[in-house]
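1. coords below, sequence missing:
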């Protein structure tokens, strides 16, 4: 039963990945109508895994708490939108059901992709001198972080599959 709920959860995430990425790039927002139903599914999956394994999925619960606190602080400082906070939390809680390693890789990969995207936008729009001086142009425009989060999600899921599933044979 535990693996079935994981398939349902990641099936849902697969279904909303393209609409979320499109909305984030085009409108710079991650609609609640895509993100919030994922929380219903992830909490259902956590409950089923908890009952099935007789132990709480600590990586999912603790990882979600840590990420929501860190990203909320980032949102309060103007670095993220609240849609990014919710999506990052959903991603970490989902991957935390697989392993703490997958959740960590997803956030690390998202940070790397987002950093490269931000620097690229800064460098292309304002020139090398502006990039070296702190980048007021980037702060004024911002870079949507939902797409890097989604890249981190699927990159970590694929790496987890390669390392833990195919590596077990």
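-> Sure thing, it's come through. Worth saying up front: this structure is predicted, and the values here are computed from it rather than measured.
2. only C-alpha atoms for contact and neighbour calcs from this point on.
-> Fine.
3. and the residue lying closest to residue 136 once chain neighbours are set aside, what does it touch?
-> Using Cα to Cα, 6 or more residues apart in numbering and skipping residues adjacent in sequence, the residue nearest residue 136 is residue 130, 7.6 Å away. By Cα atoms under 8 Å, 6 or more residues apart in numbering, the contact list for residue 130 reads 122-123, 136-137.
4. check these and tell me the two furthest apart.
-> 123 and 136 (11.4 Å; Cα to Cα).
5. between these two, who's got more neighbours?
-> Taking other Cα atoms under 10 Å, residue 123 and residue 136 do not tie; residue 123 has more neighbours (18 against 13).
6. do you know how far the residue nearest to residue 136 is from residue 115?
-> Separation of residue 130 from residue 115 (Cα to Cα, to the nearest Å): 16 Å.
7. how near is residue 34 to residue 96?
-> From residue 34 to residue 96 the distance is 20 Å (Cα to Cα).
8. if you count what's nearby, which of the two comes out ahead?
-> Neighbour count, other Cα under 10 Å: between residue 34 and residue 96, residue 96 has more, with 23 against 17.
9. use this one as the comparison:
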């Protein structure tokens, strides 16, 4: 059953990716491929758990935001701000359907506030290195990571900066950028969060959490 759920989710994800391409005017197989794979793996991760719709929504909006940030260097309010409402509604509904749901939802709220505050502080300390769109995205990602616990939340937060740093270093070594070259950070935030959702439990011990 879980395999069939993953296959169905993957097909839905690919369709969502095609829709994203049409909406943002990008002709690339990256969106349907990425969305299809992420949807399928999330279905394997959660099965028919009531939180699955929430994380599938996260995957859909994440693919769109990552492509837009890469192409246009922005994270539009039209996607980030409604994602707070959608995430709170979907996770809030799931909280009444799963064991310890209210505790998970409380952790989600704490994760949302915590990651938003961290990015807001970084923005005010170094506004040239952090966009306000990144701050708004941080709250959304923190919500979903917080539901899974402090370990996954920490892994997602750390991986974003680690992946961004590695990518920037590779560009510098290849002389395709300098240390002052602006790099869209949203895709690394999203990649870190998705990896933490999928593998946070296994990676958390390596960070001592």
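-> That came through fine. All values derive from a computational prediction rather than experimental measurement.
10. still on that earlier bit, any chance of CSV for the contacts of residue 130 of the first structure, columns secondary structure and distance to residue 18 of the first structure?
-> Below are the contacts of residue 130 of the first structure laid out as CSV (DSSP: H, G, I helix; E, B strand; the rest coil; distance: Cα to Cα, whole Å):
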residue, secondary structure, distance to residue 18 of the first structure
122, helix, 25
123, helix, 27
136, helix, 30
137, helix, 28
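11. how about JSON lines for these, with distance to residue 53 of the first structure added?
-> As requested, these are exported to JSON lines (distance: Cα to Cα, whole Å):
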{"residue": "122", "distance to residue 53 of the first structure": "48"}
{"residue": "123", "distance to residue 53 of the first structure": "50"}
{"residue": "136", "distance to residue 53 of the first structure": "50"}
{"residue": "137", "distance to residue 53 of the first structure": "50"}
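12. contact partners for residue 33 of the second structure?
-> Shown in contact with residue 33 of the second structure (Cα under 8 Å, 6+ apart): 14, 17.
13. I misspoke; the intended subject was residue 31 of the first structure.
-> Contacts of residue 31 of the first structure by Cα under 8 Å, 6+ apart are 20, 23, 83.
14. what residue of the second structure matches up with it?
-> By TM-score structural alignment, residue 31 of the first structure lines up with residue 76 in the second structure.
15. before we move on, back to that, counterpart of the residue nearest to residue 136 of the first structure over in the second structure?
-> Counting by TM-score structural alignment, residue 130 of the first structure has no partner.
16. tell me the residue in the first structure that is farthest from the middle.
-> residue 129 (31.8 Å; Cα atoms, centre = their mean).
17. show me what contacts that residue?
-> Contacts of residue 129 of the first structure by Cα under 8 Å, 6+ apart: none found.
18. element containing it, please.
-> helix 100-132 (DSSP states H and E).
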